[in-house]
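Undergrad: Have a look; sequence and predicted model below, questions after that.
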Amino acid sequence: MAGQPPQHEHFDVVIVGGGHNGLVAAAYLAQAGRSVLILERQDHLGGAAVSKEVFPGTGAKLSRYSYLVSLFPQQIISDLGLDLQLIRRRYSSYTPLPDTDRGLLVDNQDGQATRESFESVGTVADFTAFNDFHRRTGQLARTLWPTVTQPLRRRSEIRQFVADSQLWSDVFERPIGEVLERTFSSDLVRGTVLTDALISTFAGAHDANLQQNKCFLYHVIGGGTGDWDVPRGGMGAVSGALEQAARAAGARFRTLCEVTSVSPEAVVMYDGGGQTGVVVSANFVLANVAPAVLHRLLGDEPDNSLPAPEGAQAKVNLLLARLPKLLDPQLAPEAAFGGTFHINELYSQLEAAHAAAAAGNVPDPLPAEIYCHTLSDPSILPEQLRATGAHTLTVFTLQTPHRLLTAGNNSRMRQQLQDAVLASLNSVLAEPIEDCLLRDADGRLCIETKTTIDLEATLNMPGGNIFHGPLSWPFSEDDDPLDTPARRWGVGTDHSRILLCGAGTRRGGGVSGLGGHNAAMAVLDQG
């Protein structure tokens, strides 16, 4: 795919960045008959939605960066004819109660078992409130989800759609901490719900800017249900299916192409063959990069009035010989790890962790979440390894902002965060997780940690922010101009022929494909 492209080629659309959103846009536009070229700086496509044999000699294909799918619409899968299967998890979450052998297990298929679990942790009074809360957020999901693949609605219109004035206030006008403290009495239940507001978002429950509310909203509306699904074959299956659809439709790709500047007239790059100053032109340029990166490629002066993109997570991948033993002898590890396993995520712990990180310290204990892909989809392991009872674990930390790291301390902080994750996890297990780790072909323990600095360097995500910047509501304000297709689809820039198409679009973020879909729709609407 790499090589020396001819200079001054012209395309209908050039897409800068071959992550999953760029692939979505390429597939839609190529299927509509447009000539499309994707330029990717790495030697492979897929961006953060890739699978890799992280631990040499094991054959295990881990989802190295992204891990689950919630916001990827079935409409995109159907429109593009993707060969992609998403697996629904039976269990929603398990949250151990620190310093006890009990925990809260939320079973999507057994309401009575869930009630008994609430009783076991001494908070049965919150069971009805928990169900009612999720009934109301489910109502919100069913209302908002159909709009994310449509032109932007205005705030007042969405406000009418929601209808429930208390729900509107709770989610869109007041800090999420207020509703959680009003609704639930248990520190554990409040924390279980608050986690959805803090994934890669450094925030307190009562922050006035409501970034935590926006994060929460996107985590509960996906698919119209809020369920987080596992892609069969790992995250690489998502980008692989998109690449296949785009190629079949005639899109072209060049990897190892570092774009050095962008303008409405041309995209300039150097390629893997050593050729510099290569120029391609296009009717439209779609920027599948963070807005801050596009700003730099355009040669604009930095806008210091805007908040710097900041991720708030470290990601730890592990390959285990077996699932670890739990403190609760009555609970099967397959159930506890079958959904999202919350570690030290009481409401009070999350708030204390935010305060500690704001003061420049790694939280202790470190809040984190675990996902076991192989319980839902064992296909990512080779058959021989699968037969031994091996499993993968992905750990995603909370309240660990990019500001704690620098290029100079990244190696030390990576080890410190990894040690903190293991200590936090071990505090809720009956045995050290280290006793369960496999070793790779070189005899090294199968554990890998990626910091926000690592994401910034490898994926060109400023601040390691997986959302490419602060999240925005999935609608426009009443006074926003919606006078062009790009603005109506939430992908506009200051240049009419340069559009955003990544996670930094109005409804971007996560492995959703929405940035790519909406950018493609804006191009097609312009004829």
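TA: Yep, that arrived. Residues are numbered from 1 along each chain as shown.
Undergrad: hey, let's count contacts and neighbours off CA atoms from now on
TA: Will do.
Undergrad: all strands for the stretch 251-400 of the chain, in order.
TA: Assigned by DSSP state E, counting those that start in this stretch, the strands in the stretch 251-400 of the chain fall at 252-254, 258-262, 267-270, 278-287, 315-320, 340-343, 368-371, 391-397.
Undergrad: One more to weigh against that first structure:
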Amino acid sequence: MTASETRRYDVVIVGGGHNALVSAAYLARAGRSVAVIERSDAVGGAAVSERPWRGVDARLSRYSYLVSLLPQKIIDDLGLRITLKRRRYSSYTPDPADPARGILIDTQDAEATAASFTRTLGEAGAAEAERFAAFGERIAPLGRAVFPTMTEPLPTADEIRAAVGDDELWDALTTRPLGDLLRRSFESDLVRGIVLTDGLIGTFASSDDPSLAQNRCFLYHVIGGGTGDWDVPVGGMGAVTKELERVALEAGADIYVGVEVMSISPDGDVHTMTDRSEVFHGDLILSGVGRAVLDSLLSAGGSATTGAETPEGAQVKVNMLLSRLPRLRDESVTPEAAFSGTFHVNETMTQVDAAYVAASGGLIPEPLPVEIYCHSLTDPSILGDHLVADGAQTLTMFGLQVPHRLIAGMDPVAAGAKLLAAAQASLESVIAEPLRDCIFRAPDGRLCIEARTTGDLEESLNMVGGDIFHGALSWPWLSAPATTPAERWGVATSHPRVLLCGSSAQRGGAVSGIGGQNAAMAALEILEG
């Protein structure tokens, strides 16, 4: 093909993350010609598994971690052969004031959960356990009302409000900061923090932030699957991506990797560069990259941008392989139980809000609020047989309230080292031995531990500001009347032939495929109309 030739498709998708693959599969299965263009050497974006340490047979989900929002409808529609495992224990939260006691929430044993509240909170624990259970029952209608709409045209706010059937809860969640609801629902600072952190993954906010960013993040965390449960993908995130790639290719989509997009024009031309410049033309362009990246590509093409704000992530992810789980100061709970759910460390509401204040002032919070996941307890298939036999486990620490501004301009290695030290110190405040004593060593003698900062995400995945959501999350309902298919499906930009299919879509964010499915549905309406 000469430089002047153009590859023509019905749809050209820029970016090869999991949402782009979902769009490609739906569109190709509908008989449309589709090209996916990915700058990396492999598709998947943040939903990939890698072996970070040479000579160590451990496949880690290096960036993303659990699956909650991937609808069964998408799995069934595309014929995805994936298995998601439910975790028995929802969470374990040691008391920062006395780490020898902590709350273990057992989804299969309400009495044991209540006893854990009493053991940790004393006489007030029984009543707080009842309040916690009542809160879970109260917010359950949110999942039942909202989640089924995520793969349909956007409902109106009034439709969702009526479906929830609790006007007081609706107003508390959509008009007032989350902290107000939590203070009215619980007496314990520790329990308030357990609930609050669902509103802060990747989101820099306090409990009383007037922007309600924490409320929107909280909503997405509690509606997944209609129940709010977070599941472990068997085989790691890479297994999810491999399945999406398989179904897209089998449906007839063309996937180009190692191809850099240089510019986009709203008339459908996508200019790329490998060893030479090439042009892909689509009747429609779907953007799987963040709005900020899309704007730069539109600007490079001489077009008006979408007016996206500069996003900012607010997390650090620490991946490690342990030779064994660390001993706990709380001898009433086994490490296997504590780490098999979400392990909350230094995440009382007071601590989380204090961390926000510290980070707003330019300081790395001390202690750093972190939560921890051990995927291999639920899915040992990500480890080689010899590691499983020896009792090795993966561990992921997710640090909150660390906005990108704290490390912007820093040497990446130094930034990672500082945040890693803060996360490690936080964990060591609640375990009974130094974490270093438990970390597995690779054949070359290196400790199997790494920190992935917002800077790493920006550099390796082109996520501006390291924002895992590609910008602020939106309420998953209409805020104004929709007049076009793109608006009805929440994937519109200011250019009619350019649609959002990634986390920047109105119902994007997390490993869900929802943005990809919705963009495909809008695209089919446009192409068939």
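TA: Done, it's in. This is a predicted model, so every value here is computed, not measured.
Undergrad: related to what we said a few turns ago, could you dump the strands of the stretch 251-400 of structure 1 to JSON lines with distance to Thr149 of structure 1 and mean neighbour count?
TA: Formatted as JSON lines, the strands of the stretch 251-400 of structure 1 follow (distance: least, CA to CA, whole Å; neighbours: other CA atoms under 10 Å):
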{"stretch": "strand 252-254", "distance to Thr149 of structure 1": "25", "mean neighbour count": "21"}
{"stretch": "strand 258-262", "distance to Thr149 of structure 1": "27", "mean neighbour count": "19"}
{"stretch": "strand 267-270", "distance to Thr149 of structure 1": "28", "mean neighbour count": "21"}
{"stretch": "strand 278-287", "distance to Thr149 of structure 1": "18", "mean neighbour count": "22"}
{"stretch": "strand 315-320", "distance to Thr149 of structure 1": "30", "mean neighbour count": "24"}
{"stretch": "strand 340-343", "distance to Thr149 of structure 1": "27", "mean neighbour count": "26"}
{"stretch": "strand 368-371", "distance to Thr149 of structure 1": "28", "mean neighbour count": "24"}
{"stretch": "strand 391-397", "distance to Thr149 of structure 1": "28", "mean neighbour count": "24"}
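Undergrad: any chance of the ones you listed in a markdown table, with distance to Asp110 of structure 1 too?
TA: Formatted as a markdown table, the strands of the stretch 251-400 of structure 1 follow (distance: least, CA to CA, whole Å):
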| stretch | distance to Asp110 of structure 1 |
| --- | --- |
| strand 252-254 | 47 |
| strand 258-262 | 51 |
| strand 267-270 | 55 |
| strand 278-287 | 45 |
| strand 315-320 | 29 |
| strand 340-343 | 17 |
| strand 368-371 | 21 |
| strand 391-397 | 25 |
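Undergrad: Of all the ones you listed, which one comes closest to Arg136 of structure 1?
TA: Smallest distance to Arg136 of structure 1 across those (CA to CA): 21.1 Å, for strand 340-343.
Undergrad: Which strands and helices lie in contact with that closest one?
TA: The contact analysis (3 or more CA pairs under 8 Å, 6 or more residues apart in numbering; DSSP states H and E) places strand 340-343 of structure 1 against strand 91-96, strand 368-371.
Undergrad: Please render those as TSV that adds distance to Leu188 of structure 1 to the earlier fields.
TA: Output for those, formatted as TSV (distance: least, CA to CA, whole Å):
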stretch	distance to Leu188 of structure 1
strand 91-96	8
strand 368-371	14
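Undergrad: Quick one: closest of those strands to Thr493 of structure 1.
TA: Closest among these, using CA to CA: strand 368-371, at 35.5 Å.
Undergrad: what do we get in structure 1 for Thr118 of structure 2?
TA: In structure 1, the residue matched to Thr118 of structure 2 (TM-score structural alignment) is Glu119.
Undergrad: Which is the succeeding secondary structure element to the helix or strand containing that match?
TA: Secondary structure from DSSP states H and E places Glu119 of structure 1 in helix 111-120. Going down the chain from helix 111-120 of structure 1, the next helix or strand is helix 125-144, by DSSP H and E.
Undergrad: Mind listing what's buried along that following helix?
TA: 126-127, 130, 133, 137-144 (16 or more other CA atoms under 10 Å).
Undergrad: Read off where whatever helix or strand comes next after that helix ends up in structure 2.
TA: Sequence-wise, the next helix or strand downstream of helix 125-144 of structure 1 (DSSP H and E) is helix 155-162. Helix 155-162 of structure 1 lines up with residues 157-164 of structure 2 when matched by TM-score structural alignment.
Undergrad: contacts for that stretch?
TA: Outside stretch 157-164 of structure 2, the residues within contact range by CA atoms under 8 Å, 6 or more residues apart in numbering are 141-142, 144-146, 167, 170, 477-479.
Undergrad: What of stretch 110-123 of structure 2?
TA: Taking CA under 8 Å, 6+ apart as the rule, stretch 110-123 of structure 2 contacts 95, 101-106, 124-126, 128-130.
Undergrad: Could I have the PyMOL command that selects the buried members from the residues you listed?
TA: If you want just the buried ones from the contacts of stretch 110-123 of structure 2 in PyMOL, going by 16+ other CA under 10 Å, the selection is:
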select buried, resi 95+101+102+103+104+105+106+125+126+128+129
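Undergrad: I am finished for the moment; much appreciated.
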